[in-house]
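Chemist: Provided below for reference: sequence and predicted model.
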Amino acid sequence: MNAALFVTVLLIAACGLVYELVAGALASYLLGDSVMQFSTVIGTYLFAMGVGSWLSRWVHKGVATRFVMVELMVAVVGGFSSTLLFLAFAWTDAFQLLLYVLVFIIGTLVGLEIPLLMRLLSGRLEFKDVVGNVLTFDYLGALGASLLFPLVLVPHLGMVRAALLFGLVNAAVGLWSTHLLRDALPRPRVLQAWCVAVLALLTAGFVAAERITRTAETSMYADPVVLTRTSPYQRIVLTAWRSDLRLFLNGHLQFSSRDEYRYHEALVHPGLAALPDARRILVLGGGDGLAVREILRYPQTHVTLVDLDPEMTDLFTTHAEMVRLNGGSLRSPRVRVINADAFRWLDGSRETFDFVVVDFPDPSNYAVGKLYTTAFYRLLKQHVNPGGMIVVQSTSPLFARRAFWSIDRTLREAGLRTWPYHLYVPSFGEWGFVLASRDGYTLPTELPAGLRYLTPGTVPQLFEFPTDMRPLPVQANRLDDQVLVRYYSDEWEQITR
């Protein structure tokens, strides 16, 4: 029996950590700034565990019964936590309030579990053995959950099902405990009935999880959701209204099929058309293949695409509508697709290129912000051939003015000369890019045939900035102090208020 109770410790520790990770990951997905979200969620959770441990001192009688009841409450609250958070984000303005209320409740209940279980074991073992074994299995359970969460749970189950699955584990532990502790339970059958009812409720939630997620996401987006995928890195959502397809990553719009050509023509051609001898092209990010589509207009080019998420590149290689949109660019024999972290790939590669397109998502969190630092740009510079150029998508110079000019300054502090420019994209508003090189830049006089927006006459206008978008005094973004993420978050938060 003692061994079974120690396994119980392992399972409830894993459950508690999964609920904490789900809350932190969901907050990061939906609110951005992963460091802030995980820090505050973990802090609240640990504080609540302390409150739960303190409250356990007031449980004098019926410890076994209280332990089973706590397991059932953790199962319900923790199991349905991600469901409630998704629905709250879609339908209310109380997401953050609910987030911390749920984290506090779950933490308090988890804080009650271990002290109650230790008291149940205290009559069977010496105190030192109780403490040593309970803490050992507690830490082992946390380790198991921390490995399962990114490797198995998120990519294969998603946030909603992951929480519900571990809610089922908590409820099963409660039911199993009614057997292990039957001699200490005055009414075991009543508790068993409650356990079965909670298991049934959570099972129903697990079965309906995809429908619940789709219902929430349909409310989050203006247009009908036609495709969703969850990867270890992001939530991919595709919406459609008539001929307009829109891609969202973690709730942030990436493109609209109605005007993406403006963005991608401006991203690629002002730089690449100025390099008639460019052959080897590197694209970092851009797993949708739309920038690659524009590069393939130059028949002499060969492209290496490095994108972290295989779900993205697979979607835009196999999905019929996505292949139509990118012209089958990722299927071209002139294109090599590598799924890897750009920073690590560059650090381990000796390849050099004539033109580099940096098409990462906006620097809304520190995981992405590292790809906008002086350290990253210095590393990237080593992979650019003499006379070659880099272009970086650089968010909006109107709505995130400090962030835009911080990217420009960061490139300059990395030892590059820069030429910032911008254009209007209806889906985004004013959007900015920065060309960079160790050498000079000459405006192109010719562009490939078939472009829908750019002409040789409009390219010079891109480099003109009106007064409300001109440079501001800003700091460069460094790996140890990502000021860019703070600039970006502060400026976009003001826009959305």
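Modeler: The structure has been received and is ready for your questions.
Chemist: when you work out contacts or count neighbours from here on, use the C-alpha atoms and nothing else.
Modeler: Fine.
Chemist: contacts only, for residue 442.
Modeler: The contact partners of residue 442, by CA atoms under 8 Å, 6 or more residues apart in numbering, come to residue 274.
Chemist: ditto for residue 21
Modeler: residue 149.
Chemist: how far away is it from residue 118?
Modeler: 25 Å (CA to CA, to the nearest Å).
Chemist: and the helices in the stretch 151-300 of the chain?
Modeler: Under the criterion DSSP state H, counting those that start in this stretch, the stretch 151-300 of the chain contains helices at 154-156, 158-180, 188-207, 209-220, 260-272, 290-295.
Chemist: what helices or strands is the third one leaning on?
Modeler: What it means is helix 188-207. helix 63-79, helix 158-180 (3 or more CA pairs under 8 Å, 6 or more residues apart in numbering; DSSP states H and E).
Chemist: buried residues in that helix?
Modeler: Residues 188, 191, 192, 194, 195, 198, 199, 202, 203, 205, 206 are the ones in helix 188-207 that count as buried (16 or more other CA atoms under 10 Å).
Chemist: what's the closest of the helices and strands packed on helix 188-207 to residue 147?
Modeler: Of all the helices and strands packed on helix 188-207, helix 158-180 sits nearest to residue 147, with 13.3 Å by CA to CA.
Chemist: so the closest one versus helix 188-207, what angle?
Modeler: 160 degrees (axes from the mean of the first three to the mean of the last three CA atoms, to 10 degrees).
Chemist: so which bits of helix 158-180 are buried?
Modeler: Result for helix 158-180 [16+ other CA under 10 Å]: buried residues 158-178, 180.
Chemist: circling back: dump the buried residues of helix 188-207 to CSV, plus distance to residue 151.
Modeler: Output for these, formatted as CSV (distance: CA to CA, whole Å):
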residue, distance to residue 151
188, 38
191, 35
192, 33
194, 33
195, 30
198, 28
199, 25
202, 23
203, 23
205, 23
206, 20
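Chemist: okay, pairing it with this:
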Amino acid sequence: MTHSPPQPRPWLLLLSVFAIATCGLVYELIAGTLASYLLGDSVMQFSTVIGVYLFAMGVGSWMSRFITGNLIATFIRVEFMIALLGGCSAAILFLLFGWSASFRIPLYSIVFLIGALVGLEIPLLLRVLEGRFAFKDLVSNVFSFDYIGALLASLLFPLVLMPHLGLVRSAFLFGIINAGVGILALRMLRAEIPRRGGLWFMGGSVSLVLAVGLFAGEQITRWGEYAAFPDPVIFTKSTPYQRIVLTASKSELRLYLNSNLQFSTRDEYRYHEALVHPGLSRLAQAKRVLILGGGDGLAVREVLRYPRVEAVTLVDLDPEMTRLFSTQEMLTRQNADALKSPRVKVENADAFIWLGEPRGPYDFVIIDFPDPSNFSLGKLYTTTFYQRLRRSMSDDAALVVQSTSPYVARKSFWCVDATLRACGFVTEPYHAMVPSFGEWGFILASTKPLSGPALLPGGLRFINEETLAQLPRFPPDMSRVETETNHLSNQALVRYFEEEWAL
């Protein structure tokens, strides 16, 4: 008695469209996110990655017309190639970042290859399914499943994959799904494929490589970071907002967010003393302080030196940052357990949205955001943001903004000053030397001129009366230049910042 081969189930093949659409968009999101982490400027990275990916898909779709022979076997090979390249893409890019002289070449090459292969998928599958459905049903079904898969990927990526798996393991997982589509098609349509041994071997080998990668994903990420950072990496964490990396040497601990240095324990006291004390020391009646950003708690540490401060509210977007710096002993030693103080309240929220509701009033505001390297951050330096903030300040309040380097990014620095003045603030720009960063700028702003004497707390290592007198003095190569005001509608500051830091 002979058994006839199982008949292919067209609807199961259509479900594979759903799977491959999800995988394709996940690879695209992973590439864009990884480029943002490593290169900064998320708008530019996502725009270029999406552009290259879609162009490559068009190239792949065009090339599909030249494919003849056994279409099913070709489709399965394409699935296995996408699975291998897409699944390994994040790991390859992490490993190359520390060694490649021009990281963008491998980045866009991998994005292009994945996009071209993904562009082959749907045309080949349409030709495979031709004759199994009426043409009108075939087209509508394929594209419906394709778009639904894209929706699923766009939801899974920020809500599940990034928080729980990270970039490298997510890529390997979806590579396994892609390989599974190929294996499913091979099993269902084996009767239509004359020589299947090579395909089975290819599918098994790719699946094994991806499974090993999924298991070792975190270690692979660490290898890449060991090459990218000058000191040994002791902690890494991917959050929905950023990649957190801590490195340590015998003499210092360094924090990197998305590969950008945030502080070194060797000299962070210079930065944070300069950020806090020139303003707060002159506000004898300040009791309520608001800190925006600064999830490491180092600015909070400086504020708590003033017994007169009764309440500090810290608003930081990333809960993983504030959790890390309030629980890890190595880090709480740096901020003197500031985030556990009964005077401190931590809010994990987007400061722009948080200030949309009535808050305060606060007597002193410290703005310690990352530099305005993209539009998402640039909105936190606009007239709209400062006007919202002013509504939450008391009549005699002041604020201070970290404002990048007046030496490297002279226009950027003075653009922040011009924007604050456009909102009606009286400004006092100043700068300090922080060896890890060079000359760094700050702008103290108030609703009326500050006239009180500086009453500094004890225990400071950098700021004293003599230092305070020197901070506002700018040499000619850092002196004021005229700039545009940074509005939400023009984001002039982001343009200045990109131009100046790219030099």
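Modeler: Okay, I see it. Remember, predicted model here, so these are calculated numbers, not experimental data.
Chemist: now the TM-score, please.
Modeler: Here the TM-score for the pair of chains, by TM-score structural alignment, normalised by the length of the first structure, is 0.98; 494 aligned residues with a CA RMSD of 1.1 Å.
Chemist: which one of the helices of the stretch 151-300 of the first structure lies closest to residue 90 of the first structure?
Modeler: So among these, helix 209-220 is nearest, using CA to CA, at 4.9 Å.
Chemist: now for the closest one, which elements pack on it?
Modeler: By 3+ CA pairs under 8 Å, 6+ apart, helix 209-220 of the first structure packs against helix 81-91, helix 158-180, strand 225-230.
Chemist: contacts for that helix?
Modeler: By CA under 8 Å, 6+ apart, helix 209-220 of the first structure touches 83, 86, 87, 89, 90, 91, 160, 161, 224, 225.
Chemist: quick one: which of those residues has the most company?
Modeler: Comparing the contacts of helix 209-220 of the first structure on neighbour count, residue 160 comes out first with 27 neighbours (neighbours: other CA atoms under 10 Å).
Chemist: which one of the helices of the stretch 151-300 of the first structure lies closest to residue 137 of the first structure?
Modeler: Of all these, helix 158-180 comes closest under CA to CA, at 14.9 Å.
Chemist: quick one: whichever strand or helix holds residue 152 of the second structure aligns where in the first structure?
Modeler: Using DSSP states H and E, residue 152 of the second structure falls within helix 135-156. Mapping helix 135-156 of the second structure onto the first structure (TM-score structural alignment) gives residues 127-148.
Chemist: which is the next helix or strand following the longest helix anywhere in the second structure?
Modeler: Longest helix in the second structure by number of residues (criterion: DSSP state H): helix 10-39. Using DSSP H and E, the helix or strand that follows helix 10-39 of the second structure in sequence is helix 42-63.
Chemist: what's that following helix aligned against in the first structure?
Modeler: Taking TM-score structural alignment, helix 42-63 of the second structure hits residues 34-55 over in the first structure.
Chemist: could I get the contacting residues of the residue nearest the centre of the first structure?
Modeler: The centre of the first structure sits closest to residue 234, judged by CA atoms, centre = their mean, with a distance of 4.2 Å. Residue 234 of the first structure makes contact with 29, 249, 250, according to CA under 8 Å, 6+ apart.
Chemist: out of those, which is nearest to residue 391 of the first structure?
Modeler: residue 249 (21.8 Å).
Chemist: tell me the spacing between that closest one and residue 51 of the first structure.
Modeler: For residue 249 of the first structure, the distance to residue 51 of the first structure - CA to CA - is 37 Å.
Chemist: now swap in residue 471 of the first structure and tell me
Modeler: Using CA to CA, residue 471 of the first structure is found at 50 Å from residue 51 of the first structure.
Chemist: for residue 305 of the first structure, same thing?
Modeler: 50 Å.
Chemist: which of the two has more residues huddled nearby?
Modeler: Higher neighbour count among residue 305 of the first structure and residue 51: residue 305, with 27 against 19, using other CA under 10 Å.
Chemist: let's verify the more buried one: helix, strand, or coil?
Modeler: strand (DSSP: H, G, I helix; E, B strand; the rest coil).
Chemist: that one -> the second structure?
Modeler: Match for residue 305 of the first structure (TM-score structural alignment): residue 314.
Chemist: okay but residue 93 of the second structure is in contact with residue 106, surely?
Modeler: Yes - contact criterion CA atoms under 8 Å: residue 93 of the second structure and residue 106 qualify, at 7.3 Å.
Chemist: of the two, who's got more company?
Modeler: The neighbour comparison of residue 93 of the second structure against residue 106 (other CA under 10 Å) goes to residue 93, with 23 against 16.
Chemist: which ones are touching the corresponding residue of the second structure for residue 420 of the first structure?
Modeler: In the second structure, the residue paired with residue 420 of the first structure is residue 429, using TM-score structural alignment. Shown in contact with residue 429 of the second structure (CA under 8 Å, 6+ apart): 417, 441, 442, 443, 444, 472.
Chemist: one more: residue 249 of the first structure?
Modeler: 234, 235, 236, 237.
Chemist: coming back round to it: now the helix or strand hosting the match of residue 420 of the first structure on the first structure. Mean distance?
Modeler: Secondary structure assigned from DSSP H and E places residue 429 of the second structure in strand 426-434. Here the mean offset of strand 426-434 of the second structure against the first structure after fitting is 0.7 Å, by mean CA distance after the TM-score superposition for the first structure.
Chemist: I appreciate the help and will end here.
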